[in-house]
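*Asks:* All I have is the shape, not the residue letters:
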């Protein structure tokens, strides 16, 4: 993609306004917290303190709107504490330019590295830099700095208290995540009726698993509806795929296929009903037609072999899903020992070593997060010095604009930069016009600022340009409380925002962290993770008595994570203005399809794992051993552009199939796995590689 096209796409993305579900009650609650803080400070007769404390309450309320599974009061308090520390240190150093710039560089670097912990931590770090830059008043003593820091923390404390006292749809995010996963399963079941090998995006299941992680305190209060259905959704998916697959499950045509379609349609209906019950905390309502379909016909089972086993398993799982979801909504129980083993979310103090390990992993030159931290720290310092040199006042607005738009990847930084400038232009124009026409006093300015905050919270998910306009107007009215002239505010805000946005964009052009060169590594990681998943399943067939269920489960989770990492890298690389150094778009789609098929086939094998007392399969052991050797060579081929050779694996697979005379599920699934690996080799063989010339096309195919 050329620079001109990349910038055009970024601008279009930044100015896009999305239609989304609004949450007016939550917006009112967040605005009420800010109103309490401003009102108390104005009641004391100090408008400057009202302005200062408002930033803390606003930022603490802002972070609670992010998609985080942690309790909202904890988020508000944690962010308020970080804001208070940043405020205290910033006020102490603000009177000394050199000391403040050094503090700003170090603090901004740490805030940039916070993206390694997660997006919510990254946003919170950005807010702390913003509050450090917003030096509305300059205390002359340590006691004054402590007072302002206490006010900032008080704002977050008020927001946390309001969340506890006035809860709006408790467990709403967790309910939505689980309902989305069940709805995705329902859609998958319906698509399998017409496409027996339809793809499935595991992202909703991953979100549901993340939402199911709870702290010890949450574990005692979680509704029953949020316990069992997620695990059932995980177990339903491979059963659906196994039933629909024309090789392992029901034949492609005939009465068995018709019966499979009926069961898949009924499964979609049941899963949708369960999803609706979970989302709205109500009972499950099923149409009688779906219930009749899930009963064994009076004439006897119409399916045979693996398809019949999958059908019985599907009916049992759907019955369990309805039973678990139809429990009394208000009943609660503690998590089981198994759930504590892998679904327990660490508390905030216990999160410290986890965060330190995440920071250590990204503390390397090749990390895009490490480069982002260096980039944003340099831009913040340059922007602050440049803003101080310009004759506008409020020089901190230039680095503030840079910090707020900068993200670890190119597309978000540029799209947010455009959205920030356009939104600021609109916001200050509207607010400036109101200030000029109405000339509001202190209290009227406070009311207008609160209206802008409510709009910001309400329209949070519609687009960054919309929220930027609301925030820009909020700042104009907020500074009006302190008696700032609106003419100077509008002019300085527009010019310095433009300067800050240009600095952010220029920094990425001069010191990028492109995703395109990493595509081959991401692809190799996905192949390796899929291979580990397949090997874990094959080991269960080879040694049923020694199998560990957690081994297969962990391998599946790693495969999903590798797939998501590849898809995110591919999406970022498509928007970068760099010369292609990875697979082309067509090749990437073909490779993704092949690896997704590899994962689907492995999942089908997992759905028919043998019992512990089953006979070991020598064929599975030989196939797993050869697959392990072949994957090592294939991974190097993907990274370095060599050749893939699956001929030895084909030979082992043919012997296994002949030994079991095509009666077992695993040998047939192994044949499908080989087909997927052949598709992968074919897709990559057609991709020219400039680093290795014709070498990339020398992938051998089994005859």
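*Replies:* Noted; the coordinates are in hand. Keep in mind it's a predicted model, so treat the numbers as computed, not measured. Numbering: from 1, shown residues only.
*Asks:* going forward, measure contacts between C-alpha atoms and count neighbours the same way
*Replies:* Noted.
*Asks:* and residue 146, what element?
*Replies:* According to DSSP states H and E, residue 146 maps onto helix 142-165.
*Asks:* Measure how far that helix is from the centre of its chain, please.
*Replies:* What separates the centre of helix 142-165 from the centre of its chain is 30 Å, taken as CA atoms, centre = their mean, to the nearest Å.
*Asks:* Which is the succeeding secondary structure element to it?
*Replies:* helix 172-194.
*Asks:* ok now the longest helix along the chain, how far from the chain's centre?
*Replies:* Taking DSSP state H as the criterion, the chain has its longest helix at helix 410-438. Here helix 410-438 shows a centroid-to-chain-centroid distance of 27 Å under the convention CA atoms, centre = their mean.
*Asks:* ok, back up a step: can you name every helix or strand that the helix holding residue 146 contacts?
*Replies:* Applying 3 or more CA pairs under 8 Å, 6 or more residues apart in numbering; DSSP states H and E, one finds that helix 142-165 contacts helix 24-43, helix 47-63, helix 72-93.
*Asks:* and the longest one with helix 142-165, angle?
*Replies:* Compare the direction of helix 72-93 with that of helix 142-165 by axes from the mean of the first three to the mean of the last three CA atoms, to 10 degrees and you get 170 degrees.
*Asks:* Mind listing what's buried along helix 72-93?
*Replies:* Neighbour counts over helix 72-93 (16 or more other CA atoms under 10 Å) mark 72-93 as buried.
*Asks:* Contacts made by it with the rest, please.
*Replies:* 56-57, 59-61, 63-64, 99-100, 103, 124, 127-129, 131-133, 135, 138-139, 141-142, 145-146, 148-150, 152-157, 159-161, 163-164 (CA atoms under 8 Å, 6 or more residues apart in numbering).
*Asks:* this is the other structure I want to compare:
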């Protein structure tokens, strides 16, 4: 993609206003927290302290809206503590210009590295820089700095307390994650009726698994509907694929295919009903048509062989899903039975070393996180210097814009740059017009207008960056008007400083980029290794059933999903970058992705028919697993080194397996393991062909 095309695409993306599900009650609660601290500070303290407290409550409120599975009060308290520390240190250093500049550079670098921990940690770091830049312009002493820091922390405490005291849709985010996973399974079942080898996106199941991570206290109090359906959805996935597949399951035409389509349609209806029950905390209501399809007596089944086993297994799993979800009682099944039944979420003592390890891993020159941290540190410091050289007051607009715009990847940085500038100019212009018409409103009126902007921001923040930037720009104008500062600055001056900060941010990425396109081959090699390890784990059970380990398939599957998610994220970034490919074009990447997705699909079908532990060992399958395992690392190295891939030895091993099976049982259809192994080798050959020079 050329630079002009990339800029047009990112600009269009940043200015897009999307339809989003609004959450007015959550917005009211967050705005109420800001209003509470602002008006109490105005009444009991001073306008300057009211501004500081408002920033704390506002930033803590933003954090509670982020997609995170940690308790919302904990997030609010974390951002409040970070804001209080950054503000206090900023006040201490603000009296010496050079010292503050050094502090700003060090703090922004640390905040940039926080993206290694996760997007929520990165957002918290960004918020601390923005608040530091604004609040240190308010005059005060060292003792006053302590008061400002304490009030900022108090703002976060108020938001955390409101989340606890005024719960809105308790367990709602976790219910939505599980319901989305079940609905994705239902959609998959419907698509399999039209396309028996339709792909499945595991992202909803990955989100549901993250949502299932809980503290012991949460696990003791969660509803029973959040206990079992996720595990059942994981088990339904390979059964659906096996039932629909024309090689392993039923033929493409005839009464067996009609029965399969009926079962898939009924499964989709049941899964949708379970998803609706989980999302809205209601009992399951099944249509009579689905019940009739699933209630056909076993003696009247038209299915045979592997398809019959998959059909019976599917009906059993759907019945379990309905039973587990039928009553939305509050007592958890885990508490009743004494089972843990949940994924343990690490507490803060364990989280700190994990975060430090994540940050330490990014200290390599090729890391996009390290480059982002260096970039944001230099740009923020430079923006602060340049803004002070311009004949305008309130120089924080330039560095604040830069730090809010910069992200670790190109697409978000440039899209946010355009959206931030456009939204800020609109918000500041509207707020400036209101201030001019009211001739500098009184502190209480300014506070009310600021709270109104906060409500709009919380309500519309998911519709687009430009909309939220307009609300934030107006909020800052009204908030500083409480203390009687800042409103005299013209809209044009703020627009110039905002434009300068945005241009600095975008120019810094062009001069010091962290392109994802050259890393596509590395990501593809990692995905091949993970997907191959999943296949090895599954076929190893066919080879040596007695040696199966309970977690070998599950752990390999989770690693394969993580590698696939990393690959898709990299491709998404690469598609927006204005650079030419270096050995892996997007067309080639698409073909390779199709081949590796087929590897996962075939392995998923094989997983649905694992043999019992007492099944005999298969020497031919042992040889196939050994050859597959040994071929993965050389293939991954070939992808990294732009060399051709060769799976000829694996094909020969499979041919020997097929010949041995034919000799043992002439004329008998091969088993599931042999048929899926054939499909697996075909998919790997397709990968080799896609990557051939």
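*Replies:* Sure thing, it's come through. These figures come from a predicted structure and were not determined experimentally.
*Asks:* sorry, back to before: is it possible to get JSON lines of the helices and strands packed on helix 142-165 of the first structure that adds distance to residue 109 of the first structure?
*Replies:* What follows is these, written out as JSON lines (distance: least, CA to CA, whole Å):
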{"stretch": "helix 24-43", "distance to residue 109 of the first structure": "29"}
{"stretch": "helix 47-63", "distance to residue 109 of the first structure": "20"}
{"stretch": "helix 72-93", "distance to residue 109 of the first structure": "13"}
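*Asks:* For residue 246 of the first structure, find the nearest of these.
*Replies:* helix 72-93 (47.2 Å; CA to CA).
*Asks:* Can you show me the helices along the stretch 151-300 of the first structure?
*Replies:* Per DSSP state H, counting those that start in this stretch, the stretch 151-300 of the first structure carries helices over the ranges 172-194, 203-212, 216-219, 228-244, 255-280, 288-293.
*Asks:* Could you dump the ones you listed into TSV and include mean neighbour count and distance to residue 576 of the first structure?
*Replies:* Below are the helices of the stretch 151-300 of the first structure laid out as TSV (neighbours: other CA atoms under 10 Å; distance: least, CA to CA, whole Å):
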stretch	mean neighbour count	distance to residue 576 of the first structure
helix 172-194	23	31
helix 203-212	20	24
helix 216-219	16	42
helix 228-244	23	35
helix 255-280	23	38
helix 288-293	13	48
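*Asks:* So for residue 11 of the first structure, which of those sits nearest?
*Replies:* Of the helices of the stretch 151-300 of the first structure, nearest to residue 11 of the first structure by CA to CA is helix 203-212, at 27.4 Å.
*Asks:* Average offset of that closest one relative to the second structure?
*Replies:* Here helix 203-212 of the first structure, set against the second structure after superposition, deviates by a mean of 0.5 Å using mean CA distance after the TM-score superposition for the first structure.
*Asks:* Grab the nearest non-local neighbour of residue 333 of the first structure.
*Replies:* Spatial nearest neighbour of residue 333 of the first structure, excluding adjacent residues (CA to CA, 6 or more residues apart in numbering): residue 220 at 5.9 Å.
*Asks:* among the helices of the stretch 151-300 of the first structure, which is nearest residue 331 of the first structure?
*Replies:* helix 216-219 (12.4 Å).
*Asks:* what does the helix or strand harbouring residue 375 of the second structure rub up against?
*Replies:* In the assignment (DSSP H and E), residue 375 of the second structure maps to helix 368-389. The contact list for helix 368-389 of the second structure (CA under 8 Å, 6+ apart) reads 101, 104-113, 115-116, 362-365, 395-396, 398-400, 402-403, 406-409, 497, 500-501, 504-505, 508-509, 512-515.
*Asks:* can you pull the buried residues of that helix?
*Replies:* Here helix 368-389 of the second structure shows 368-387 as buried, counting by 16+ other CA under 10 Å.
*Asks:* Residue 10 of the first structure is in contact with residue 411, isn't it?
*Replies:* Yes. Contact criterion CA atoms under 8 Å: residue 10 of the first structure and residue 411 qualify, at 5.9 Å.
*Asks:* mean per-residue distance, stretch 466-473 of the second structure to the first structure?
*Replies:* Looks like 0.3 Å for stretch 466-473 of the second structure (mean CA distance after the TM-score superposition for the first structure).
*Asks:* Please work out how many residues are found near residue 353 of the first structure.
*Replies:* 10 (other CA atoms under 10 Å).
*Asks:* ugh, wrong one, residue 549 of the first structure
*Replies:* By other CA under 10 Å, 11 other residues sit near residue 549 of the first structure.
*Asks:* ok, now residue 147 of the second structure?
*Replies:* Residue 147 of the second structure is flanked by 18 other residues according to other CA under 10 Å.
*Asks:* ok, now residue 118 of the second structure?
*Replies:* When neighbours are counted by other CA under 10 Å, residue 118 of the second structure registers 13.
*Asks:* what sits against it?
*Replies:* Contacts of residue 118 of the second structure (CA under 8 Å, 6+ apart): none.
*Asks:* Tell me which helix or strand comes right after the longest helix of the first structure.
*Replies:* Assigned by DSSP H and E, the successor of helix 410-438 of the first structure is helix 442-458.
*Asks:* That next one vs the second structure, mean deviation?
*Replies:* Mean for helix 442-458 of the first structure is 0.6 Å (mean CA distance after the TM-score superposition for the first structure).
*Asks:* Would you mark the buried spots in the one helix or strand residue 113 of the second structure maps to?
*Replies:* Residue 113 of the second structure is located in helix 97-113, with elements delineated by DSSP H and E. By neighbour count on 16+ other CA under 10 Å, the buried set for helix 97-113 of the second structure is 100-101, 103-113.
*Asks:* do stretch 499-517 of the first structure as well
*Replies:* For stretch 499-517 of the first structure, the neighbour count (16+ other CA under 10 Å) marks 499-505, 507-508, 512-517 as buried.
*Asks:* residue contacts, the residue nearest to residue 49 of the second structure when sequence neighbours are not counted?
*Replies:* Closest residue to residue 49 of the second structure apart from its sequence neighbours, by CA to CA, 6+ apart: residue 148 at 6.0 Å. Shown in contact with residue 148 of the second structure (CA under 8 Å, 6+ apart): 49, 52-53, 84, 87-88.
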